[in-house]
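*Asks:* based on what follows, work out the 3D shape:
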Amino acid sequence: MDLRQRPFRSVLYIPASKPRALDKARSLQVDAIIFDLEDAVAFDEKVAARETLKEALDTDGYGARYKIVRINGIDTEWGLEDAKAVTHINADAILLPKVAAPADLDALAQITGDLSIWAMMETPRGMLNASAIAAHPKLEGMVMGTNDLTKELQCRFRADRLPMLTSLQLCLLAAKAEGLVIVDGVYNAFKDDDGLAVECEQGRDMGFDGKTLIHPAQVAVTNTAFAPSDAEIDLATRQIAAFEAAKADGQGVAVVDGRIVENLHVASAGEILAKAKAIDALAKE
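*Replies:* As a prediction, this is how the structure comes out:
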């Protein structure tokens, strides 16, 4: 499956040092997992976490879930060995934190070779260099690190995320220009389903492919928010049918629900139906 057609609605962080959490993740209805060697792992557990993660991924059992490993920064005492270790385990991609410039990805790629790279976008420098970062040939996806970004911007928390909208949109523009996957940052209040739903709706409206999660309790809300709704599927189906009928009559446009339907609307409708089909296929694997 082409990566852009693959669902990334829910992307759950799992501590690489916790065998029980690693095992539980095998049964969760998430589209992707970030196996975390960085923030979720205590300093004195970081070395052992590499082997714990290798054992889990060698055993596998994660089905069609996309497997991403977040390492510590290359400039830390653990990052270099993390990167080397990931090249020898069953992962789909490696995630580098605090990417500030393409040179950071160059340094990682020298170690990881052909392994796909994802970038954590969580610093002001990274925001300003988003376009150049997104154009890196090894880059496959971007992950918004909104907690670190909030700290670096020294901005206040607002439910509408107004202080960081520019940063989010810079990364969205860069990712879309290069055809990358891009997922939104975490929602920290994992017991607040209503607040999560609002932030998911905002992220979906903006164009994010999905959202990173810190707790399994957030999966259902997020999967629903980033999947095509029944109404969207119905409209897409009718738009395609109406446009095909118009073409058969020699017309270049159709009308559905009082609105013009052109080629671009049909293309969007096709993407909606393809995404719904991919989600159904993923659920059956």
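*Asks:* going forward, measure contacts and count neighbours with C-alpha atoms only.
*Replies:* OK.
*Asks:* residues near the residue lying closest to Gln5 once chain neighbours are set aside, how many?
*Replies:* Among residues not flanking Gln5 along the chain, Lys275 sits closest, at 6.3 Å (C-alpha to C-alpha, 6 or more residues apart in numbering). Neighbour count for Lys275, taken as other C-alpha atoms under 10 Å: 19.
*Asks:* can you give me the buried ones in the strand or helix carrying Lys275?
*Replies:* Using DSSP states H and E, the element containing Lys275 is helix 263-284. By neighbour count on 16 or more other C-alpha atoms under 10 Å, the buried set for helix 263-284 is 266, 269-270, 272-277, 279, 282.
*Asks:* and that helix, what does it pack onto?
*Replies:* Helices and strands touching helix 263-284, as assessed by 3 or more C-alpha pairs under 8 Å, 6 or more residues apart in numbering; DSSP states H and E, comprise helix 230-248.
*Asks:* let's see this one next to it:
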Amino acid sequence: MAQYFRPRRSMLYVPGCNTHYLERARTLHADSVILDLGDPILVERKEESRDNVVRFVNEGGYGSREVVVRVNDLISEWGPDDIKAIAKTKVDAVLFPNIESREDVLTALSLLDAAGGSHLPIMVMIESPIAVLNAKEIAAASDRIVCIVMATSDLISQLHARVTHERSAILTSLSLVILAARAYGHAVVDGITSDFKNMHSFEYACRLGRDMGFDGKSLVHPAQLAYSNDAYTPQTSEVSHAREIIAALKEANEQGKGTVVVNDKLVERHHVRAAERLLKLNEMIKTLEESHV
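*Replies:* Take a look at the predicted model:
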């Protein structure tokens, strides 16, 4: 959805049970913060976390950051109450975990609408083999989906695979979800790297994800922010090249030519559309970073 196009280079999970982290998230250079009520929260702290998140969201203070709340599973004893509590807050979007089908998306929207959140966009998590195989029907289910978020740690476990530097076990799954997201105009964000002290592997994962087509990466620790933001920020040379492409094809069109060669590469209309998107994203990132200063 064009109106929800924005930088999502870094989406930082923030546990709802920790008020210090909820407060600190207001100062971090994350494009999005995901205030988390889900699996990482102990059962005995679920309701406390919900109350914390509702309070912090309504108090605001997150500036230009996108504020997202991840609720518990729809079939859990906490999920429906999470939705009721979050639906009327000032949240920017609700993130639904364990979405595996079109029906799951429609159920999530129905519960959200019934709770008074019909104005809210949603995000969905892909974290199982069946969800990957159903990525197309999930992406097609609603235009209120603004972002698809991978849960790669869960996916690797369910695949009985191993975590490797090259991410070879999940490359096919990542590609299938990216294809589905792009086919239906949704943003798509890579999953976490849980080993937050291995910055070499994390940086590789960021740049691999960027080159595959992801919009950004979800994170579990503030130390990862700088690496993710850098990987998903257009480089100065890319911005210059984008401007050159647009200008060159415009001039060629005025001369009655449909294509042009720029830096020994053929440029067509689809290259211009990609360049225009990059320039728009770059300006949004500049505005967002200026607001963090």
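*Asks:* care to give me the TM-score?
*Replies:* Here the superposed chains carry a TM-score of 0.96, computed using TM-score structural alignment, normalised by the length of the first structure; 285 aligned residues with a C-alpha RMSD of 1.4 Å.
*Asks:* returning to that earlier point: would you mind giving the buried residues of helix 263-284 of the first structure as JSON lines with distance to His136 of the first structure added?
*Replies:* As requested, those are exported to JSON lines (distance: C-alpha to C-alpha, whole Å):
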{"residue": "Val266", "distance to His136 of the first structure": "31"}
{"residue": "Ala269", "distance to His136 of the first structure": "30"}
{"residue": "Gly270", "distance to His136 of the first structure": "29"}
{"residue": "Ile272", "distance to His136 of the first structure": "28"}
{"residue": "Leu273", "distance to His136 of the first structure": "30"}
{"residue": "Ala274", "distance to His136 of the first structure": "27"}
{"residue": "Lys275", "distance to His136 of the first structure": "26"}
{"residue": "Ala276", "distance to His136 of the first structure": "30"}
{"residue": "Lys277", "distance to His136 of the first structure": "30"}
{"residue": "Ile279", "distance to His136 of the first structure": "28"}
{"residue": "Leu282", "distance to His136 of the first structure": "29"}
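*Asks:* quick check: the farthest pair among the residues you listed?
*Replies:* Val266 and Leu282 (24.2 Å; C-alpha to C-alpha).
*Asks:* what does Ile130 of the second structure correspond to in the first structure?
*Replies:* Counting by TM-score structural alignment, Ile130 of the second structure lines up with Arg125 in the first structure.
*Asks:* again, but for Ile178 of the second structure
*Replies:* Aligned by TM-score structural alignment, Ile178 of the second structure pairs with Leu172 of the first structure.
*Asks:* residues touching that match, list them.
*Replies:* Going by C-alpha atoms under 8 Å, 6 or more residues apart in numbering, Leu172 of the first structure touches 182, 207-208.
*Asks:* that one belongs to a helix, doesn't it?
*Replies:* Yes: residue state for Leu172 of the first structure (DSSP: H, G, I helix; E, B strand; the rest coil) corresponds to a helix.
*Asks:* Lys67 of the first structure and Ala93 touch, don't they?
*Replies:* Yes: between Lys67 of the first structure and Ala93 there is a contact under C-alpha atoms under 8 Å: 6.6 Å.
*Asks:* what about those two, which has more around it?
*Replies:* Higher neighbour count among Lys67 of the first structure and Ala93: Ala93, with 23 against 19, using other C-alpha under 10 Å.
*Asks:* can you pull out the helices in the second structure?
*Replies:* If DSSP state H is used as the criterion, the helices of the second structure fall at 19-24, 46-59, 79-86, 102-114, 129-133, 135-140, 152-159, 171-183, 199-212, 225-231, 236-254, 269-292.
*Asks:* tell me what angle the third one forms with helix 46-59.
*Replies:* Right, the one you point to is helix 79-86 of the second structure. 20 degrees (axes from the mean of the first three to the mean of the last three C-alpha atoms, to 10 degrees).
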